[in-house]
Structure formats: C-alpha cells, structure tokens
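Student: Predicted coordinates and the sequence they were generated for:
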Amino acid sequence: MAKYKVFLNEYIDEEAIELLEKHADITNNLEKISEIDAIILRTFPVSRKLIENAPKLKVIGKHGVGYDSIDIEAAKEHGVKVVYTPEANIQSVSELIIALMTNAARRISLSFEKGKNNQLTSIGPKNLIGYQLNKKILGLVGAGKIGLNTARIAKNGFNMKIIAFDPLISREQCEELGIEKIDNLNDLLKLSDFVSISVPLNKGTKHLINKDNLSYMKSNAILINTSRGGVVDETALYDALKENKIFAAASDVFVNEPPTGANPLLHLENFIGTPHIGANTKEAAKLVGLTIVQEVLLVLENKEPKYRVI
C-alpha cells in the first residue's frame, strides 16, 4: 500500500504520474481532505480554508513558476511547505517570447487571418508592413532566469541591445552579461522597441504596466507579457492599442483565463493572445512534471527540496 495520498486533478506528464504512483495514491477529489498529505496543482486554487481543513497536509507543489493561486500566508501559518519549478520551463517560455515578438512585429497572425477571410488584394500589402528585430532594443521588465535567457537568444540571434529594469539585479551583474541596467521603469519604456515582462504577480507588481507608463512607450513599440495577466492593466492596454499609441502587443496571460471573445483585446488587429502556453511543450511538460513530483516526494520523506518557496 502506498505511503502517501496526493491530490491532483489536473494534467501533468505521464512519466511524472508514473513516478508519483510508485510512492503515493493519487486522488482527484477532496471528499477525504483530512487524509491528504500533498497537493500538486497547475492552476487549481489552494485557499486558506482548504489548508485549514487538511490537517495531514505537508506540502503543496506548484507545477510551474507562479504560485499566486496558493495562500502562502496560510501555508506558512500551518507549517505547510510550498515547492515549485522555477527552472524547468525557462527555455520554452523564452522561445515563446521570441515567437510572440516576431509574430507581432511581422504581423504574421493578422496576415493569416486576412488571407483566410479573403481580405488580401495583393502580395506584400502596405498595411501589413512590420519591423525587423535586428539591432532593436529589447527592454526586460524583470531580469530573472527567463528574462536573461530570452536576452541571450535575442542578443545572439538578432543582434539586439538589451536593457533591463529589475531592482533585484545589480549593475555589476548586468555589465557581466552585456546588459544595461535601467533604474527607472519609465526610462526603460521610453528607450525600448520591444518590452518583455517577466515578473511575479504580487501587490507591488499589480498593474505595473498601466495607463500612465504606457504613454512613455514609442509609437512603434511592442509589448510582450508572459508573466501574469494582472501585471498589465488590460483596459489601459486596450486603449493604447486601439488608439495606436503603441504598434502592437502580445500576451500569453490574462486576468481571466483562458481568454475568450469576451475580452476586448482579442478583437484588436494589433494584439495577439495565447492561452498560457509558455511552458506547453513536450520537453518542458516532462521536466516540470518530474521536477515537481520529485520536490513533493522529498518533502514527504522529510528531506530538503531544491526549489522551496516557504
């Protein structure tokens, strides 16, 4: 008989499931919440009430990077460890950022839609002229692992100049990486041709990009958000795009997910939306799945995990 009971009601990689099943019974309902030793989640919300009703709960494992759907304070109060996978999806998310930059700059999705709807009357139409990435300025809002890996791809592949706004990285670290540190977010927005956001969602970053600072961006600038929906004020972004104050934007994350036609952003020609697919590759799914299962098992075996939030 398995030693542990783990709650999991969302898809994770099959190899990760096989590993977990060797050590635990997996349940997809909370009828016997008092018997649960661990929770593994992708988007499932873990509330204070859930934690308080699970006396055996020892660890919560977040399949991914952002853990804003977990009540961290409640977990801390009840001695529940929280682990996550901050490194497993770096390459996949970075590649999506580059893909969204290229798509938005070259109007690829819009070109396809116009062709599909019989709205093209010539090749290379003037209204679909875009921009090269080559030698442009990429501004990083957040210079963590994903931001820096994206910078490496952009610098080596497109000869882009990289600037970064991140209070947590030193000027010396930036210089070592060939990145210019910018101390003020508005200054970064003024200088950048492309802006990529890679920060967690918290009280300090909610609506970090808003009506006021969107006005600092260049008219040909492109905004990319792969962090969390709430980091960008969606209403302010809609207004900026509709009024052509910036050239385009793309987002893999939204306040309400997955995005639907009810979101006005999806009706703009200069906006691209994807349903939180940053880590949605076979390679990342396997690595994230195996990593979070291993982290959860380490805690259950009273060993120190590698990627601990609390």
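Tutor: Everything's here; your move. Numbers count the residues shown, from 1 in each chain.
Student: CA only for contacts and neighbour counts going forward, please
Tutor: Noted.
Student: longest helix in this structure, by residue count?
Tutor: helix 282-300 (DSSP state H).
Student: Distance from it to the middle of the chain?
Tutor: Relative to its parent chain, helix 282-300 has a centroid offset of 18 Å by Cα atoms, centre = their mean, to the nearest Å.
Student: Check stretch 110-124 too.
Tutor: On Cα atoms, centre = their mean, the centre of stretch 110-124 falls 31 Å from the chain's centre.
Student: repeat for stretch 17-24
Tutor: Averaging C-alpha positions (Cα atoms, centre = their mean) puts stretch 17-24 27 Å from its chain's average.
Student: and what of stretch 46-58?
Tutor: Put simply, stretch 46-58 sits 26 Å off its chain's centre (Cα atoms, centre = their mean).
Student: what about versus this one:
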Amino acid sequence: MKVGICDPIAQEGVEYLKNEGFEVVDLTSVPKDELSKHVGDLDAIIIRSATKVRKDMIDAAKNLKAIGRAGVGLDNVDVEYAKSKGIKVINTPGATSISVAELTIGLILAVMRKIAYADREMRRGSWPKKKCKGIEMYGKTLGIIGIGRIGREVAKRAKAFGMRIVYYDVYRPDENTEKELGLEYRDLDTLISEADVITLHVPLVPETKHLINAERISKMKDGAIIINAARGGIVDEDALYDALKSGKLYGAALDVYENEPLKESKLFELDNVVLTPHIGAQAKEGQTRAGLEVAKKIAEVLRS
C-alpha cells in the first residue's frame, strides 16, 4: 500500500511506515496546486497545515482510505466529504500540546517585557532601555478561552508564574480538574472584561470566526493583551490593529493569521505586536511525537 507524504513530517514517522512494509511516496516538493495529479493511486496521505485536502483532491484519490493530519486542526480538510466517501480522517491532538503551550507562554513574556521590540532596536544600534519598561506576569489574571489539551498545559505553566487563571469553554472539565489546575470558570463576556491577558485555544469553526472582534475588544480592560496561537480568523485582525494603534490594548502576539503565509499587514507597522510564522508546533520533540503518532494511526487503519 502507498502512503503519500504531502508535508514534511519527522523522519521517525517515515521510517516507521517503511519498516511496516508501506511504500512511502514523498510529495513534499510538489506544488500544492498540482498535488491532485499525484494522489490517484495512494491509499493514504499525510499532511500538516500547508496542504488543503478539499473535494477535488479527495475525488482524484481513487484508492484513498485515510487522511492523516500530523497536528491538531482539521480546518484544512473537508472532513465531512471525506467521511461520506468512507475515508478515515485522523489527527494527533495531543502530540504538540506542550510545544504550543510553551510558545504561548513565550509570546506572553515577549509582549509583556517587550522582548521582540528590544531586540529589533538593539540591532539598529539603539539602546531603548527607557522604552522597554514592561509588566510582570505575576499576579495578573490570565483568561484562557478553550480549556482542551493545550489550554490545560498553558494553565499549568501560567500557574507556576503566579497568575490567576479564569477560563471559558463550552465543555467544562470536572471539579477535580478545575481545582488541580487552579481554574475559575467564567462566561465569555465576564472573562473578556476580567482578564489582563487573553489567550485563545479553540478551533476555527463558524462559531469562533472573529470571536475576538471590535465589540469584544471594547469590553476588555484598558491595557489588556491578546495572544492567538490557535487558528487564524479567530481574531479580527483589522479590529486588533485599531485597538493596538489607539492604545486600548497594551499589546498582542499572533502565531496564526487569516491568510497564510502573511506577506503584507498593517500590523507590521506596530511595535506592540509580536508576530511569528505559525510555529506553535514547530518544536523538535512535538514534531517527532506527531510524525510517529500519525504514522502509527495510518498504518493501523490500512491494516484493517
């Protein structure tokens, strides 16, 4: 059976498939708009976030039995159409949770202590010490929207920094989990008005599109901070720009964007926003876990 690798995964995952007797077809160098021409005889494909598996590719893959996503989000896969064709859709929701959580904490620190700004100015020959007076994480209220695997890992780390943690999710964890992680439940509007820092850990679905918009930003504390390492489109980038420029928000950090890769943006003008190129899962350990896990799951489906 043939497994096509459309986006690079950890070599451990590739070797696992080969050792299990599968033929691995490397499609990582094929332009994305030409992938449909190369999937006709594949039994499974493995992707990350770059490849979009829509109806045209699914129809072109006549032998397809499984789609494996090395990562969490499935917004780049037409899941319902795949299921209607009897194709199993797999992801690895827990593999990169720690990687994304650690980046989230890093982004909070980068914004609060103006680390990225200080680095840029130093490289220009400036010594911006007076402009780099920041704020501490200690004692601040962190609002986590989405308390799944990643949200919980963020909570563990924020607790170690001495932050008070409030959260909102449509599915509340049990009382023991709340107590263990030091979580206090709030409805969404209360969380938005109460938190000093708001971090997003929800999927991009119709209900979360522009969840953070001009109206909700207006209800936030003056000087609040927004972090988005989840999915582009959850934050209205135009509304965010206006709030950052006006000083309503102290700062923000984005790892994801409505249109990726991000080549042009008004946000580039601002010094109080930190921008990273969708690197939440880009840690060696997380990628190894994701690549190996997706390979094992794909192998299990094909064997059955």
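Tutor: Perfect, thanks for sending it. All values derive from a computational prediction rather than experimental measurement.
Student: returning to that earlier point: which residue numbers in structure 2 go with the longest helix of structure 1?
Tutor: With TM-score structural alignment applied, helix 282-300 of structure 1 matches the range 284-302 in structure 2.
Student: And that stretch, what's buried?
Tutor: Residues 286-295, 297-299, 302 are the ones in stretch 284-302 of structure 2 that count as buried (16 or more other Cα atoms under 10 Å).
Student: what sits up against it?
Tutor: In this structure, residues lying in contact with stretch 284-302 of structure 2 by Cα atoms under 8 Å, 6 or more residues apart in numbering are 1, 9-14, 16-17, 20, 43-44, 46, 65-71, 88, 90-92, 95-99, 281.
Student: re the thing from before, how big is the offset of the longest helix of structure 1 relative to structure 2?
Tutor: For helix 282-300 of structure 1, the mean deviation from structure 2 after alignment is 0.6 Å (mean Cα distance after the TM-score superposition for structure 1).
Student: and the residue mapped onto Leu8 of structure 1 from structure 2, what does it touch?
Tutor: Using TM-score structural alignment, the equivalent of Leu8 of structure 1 in structure 2 is Ile5. When contacts are counted by Cα under 8 Å, 6+ apart, Ile5 of structure 2 is found next to 24-28, 45-47.
Student: What is the neighbour count of Val170 of structure 2?
Tutor: 10 (other Cα atoms under 10 Å).
Student: On the three-state scheme, it is what?
Tutor: The three-state label for Val170 of structure 2, taken from DSSP: H, G, I helix; E, B strand; the rest coil, comes out as coil.
Student: So what does it match up with in structure 1?
Tutor: Counting by TM-score structural alignment, Val170 of structure 2 lines up with Pro167 in structure 1.
Student: nearest spatial neighbour of its match, skipping sequence neighbours?
Tutor: Leaving aside its chain neighbours, Pro167 of structure 1 sits nearest to Asp183 (7.5 Å; criterion: Cα to Cα, 6 or more residues apart in numbering).
Student: any idea how far that neighbour is from Leu237 of structure 1?
Tutor: For Asp183 of structure 1, the distance to Leu237 of structure 1 (Cα to Cα, to the nearest Å) stands at 23 Å.
Student: the more surrounded of those two?
Tutor: Per other Cα under 10 Å, whichever of Asp183 of structure 1 and Leu237 has more neighbours is Leu237, with 22 against 13.
Student: Identify the residue of structure 2 aligned to that one.
Tutor: Using TM-score structural alignment as the criterion, Leu237 of structure 1 maps onto Leu240 of structure 2.
Student: For my notes, confirm that match occurs in a helix.
Tutor: Yes: the assignment for Leu240 of structure 2 by three-state DSSP puts it in a helix.
Student: Please verify my assumption that it contacts Ala214.
Tutor: Yes: in this structure, Leu240 of structure 2 is within contact of Ala214 by Cα atoms under 8 Å, at 7.4 Å.
Student: any idea which element the counterpart of Val82 of structure 1 in structure 2 lies in?
Tutor: For Val82 of structure 1, the aligned position in structure 2 is Val89, judged by TM-score structural alignment. Using DSSP states H and E, Val89 of structure 2 falls within strand 88-91.
Student: and after that strand, which helix or strand comes next?
Tutor: Using DSSP H and E, the helix or strand that follows strand 88-91 of structure 2 in sequence is helix 97-112.
Student: just the angle between that next one and helix 284-303, please?
Tutor: For helix 97-112 of structure 2 against helix 284-303, the angle by axes from the mean of the first three to the mean of the last three Cα atoms, to 10 degrees is 150 degrees.
Student: Please spell out which residues along helix 97-112 of structure 2 are buried.
Tutor: By neighbour count on 16+ other Cα under 10 Å, the buried set for helix 97-112 of structure 2 is 97-105, 107-112.
Student: closest to Leu275 of structure 2 among those residues?
Tutor: Of all those, Leu107 has the smallest distance to Leu275 of structure 2: 9.0 Å, by Cα to Cα.
Student: didn't that closest one look like it was pressed against Asn272?
Tutor: No: if you go by Cα under 8 Å, Leu107 of structure 2 and Asn272 don't touch, sitting 11.9 Å apart.
Student: counterpart of Lys266 of structure 2 in structure 1?
Tutor: Residue pairing (TM-score structural alignment): Lys266 of structure 2 is matched to Pro264 of structure 1.
Student: I'd say that match and Tyr238 touch.
Tutor: Yes: counting by Cα under 8 Å, Tyr238 is a contact partner of Pro264 of structure 1 at 7.3 Å.
Student: more crowded one of these two?
Tutor: Of the pair Pro264 of structure 1 and Tyr238, Tyr238 is the one with more neighbours under other Cα under 10 Å, namely 21 against 12.
Student: Pull the contacting residues for that one.
Tutor: 264-265.
Student: hey, where'd the helices end up in the stretch 51-200 of structure 1?
Tutor: 72-77, 90-106, 108-116, 145-158, 171-176, 185-191 (DSSP state H, counting those that start in this stretch).
Student: so of the ones you listed, which one's packed in deepest?
Tutor: Stretch with highest mean neighbour count among the helices of the stretch 51-200 of structure 1: helix 90-106 (a mean of 21; mean count of other Cα atoms under 10 Å).
Student: Matching Glu18 of structure 1 against structure 2, which residue comes up?
Tutor: Taking TM-score structural alignment, the alignment pairs Glu18 of structure 1 with Glu15 from structure 2.
Student: Next: Asp37 of structure 1.
Tutor: Using TM-score structural alignment as the criterion, Asp37 of structure 1 maps onto Asp43 of structure 2.
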